[in-house]
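Participant: Any chance you can model this:
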Amino acid sequence: MPLILYQRDDCHLCDLALDVLAAARVPEFESVFIDDDAGLEARYGSRVPVLLCSDTGAELEWPFDAGRVGIFLGQATCPPAQ
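Facilitator: The predicted model follows:
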C-alpha cells in the first residue's frame, strides 16, 4: 500500500486528517501510530499528521485539505490503491 498516514493516539489534528482523507476519497491507506516507536517519534514527533507516499518518499504535512491531498497525489505520482 503506497500511502501511509503517520499519527498519534488521541490526536485531534489526526482525527481531522482522517476526515480530510475521507473527503478526498482516498480509498486505501495505512495508519501508523508513532507513539511507541522511537525512530518514528524522532522523525515525525511534532509534525503529525503526515501523509507519506512510500513509493516516492514524498510527504504532505498538516495542515492539508482535500484539494491539497489531490494535488499531492498527482505530484507525488502516488495514486491510492484501488
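Participant: contacts, neighbours, all on C-alpha from now
Facilitator: Noted.
Participant: Tell me which residue is most central in the protein.
Facilitator: Leu51 (2.0 Å; CA atoms, centre = their mean).
Participant: Next, the contact list for that one, please.
Facilitator: By CA atoms under 8 Å, 6 or more residues apart in numbering, the residues touching Leu51 are 3-6, 59-61.
Participant: and this one, so I can compare the two:
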Amino acid sequence: MSTLGCHLCDVAAEILIHHMDPARFVVDVVDIAEDDALMEKYAVRIPVLVDEVSGRELGWPFDQAQLGEFIAGLPADMGE
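Facilitator: As a prediction, this is how the structure comes out:
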C-alpha cells in the first residue's frame, strides 16, 4: 500500500528492490488514494506490504531482516 509523494514508500521500495527475488514474487503497488476504504485503513500506516493470500501485513518501519521474516512466513507456493 502506497500513495504518490510518500517518501517513506520510496525508502520501502528500495528495500524491496534490493531484497526480494523478482523471479519468485510480484509486487503490485496499490495507491490508497484511489479507494476510500484503503485510505481509511492505511492513510497513517503506509507503506504497508500485504500478502493477498494470507492477509498478513508488514507495516513501516521495516528493514531487510524484518522483510526476510515476512517473506519466510509466506505460503510456500507464493510466486512459484
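Participant: if we can go back for a sec, ok, so what distance separates the residue nearest to the centre of structure 1 from Arg43 of structure 1?
Facilitator: 13 Å (CA to CA, to the nearest Å).
Participant: Which contacts among the contacts of Leu51 of structure 1 does structure 2 share?
Facilitator: Mapped onto structure 2 and checked by both residues aligned by TM-score structural alignment, their matches' CA atoms under 8 Å, the contacts of Leu51 of structure 1 keep the contacts 6, 59-61.
Participant: Report the buried members of those residues.
Facilitator: 6, 59-60 (16 or more other CA atoms under 10 Å).
Participant: And for the longest helix belonging to structure 2, what's in contact with it?
Facilitator: If you go by DSSP state H, structure 2 has its longest helix at helix 7-19. For helix 7-19 of structure 2, the surrounding residues in contact (CA under 8 Å, 6+ apart) are 2-3, 46-47, 60, 62-64, 67-68.
Participant: what stretch of structure 1 lies opposite stretch 60-75 of structure 2 in the alignment?
Facilitator: Aligned by TM-score structural alignment, stretch 60-75 of structure 2 falls on residues 62-77 of structure 1.
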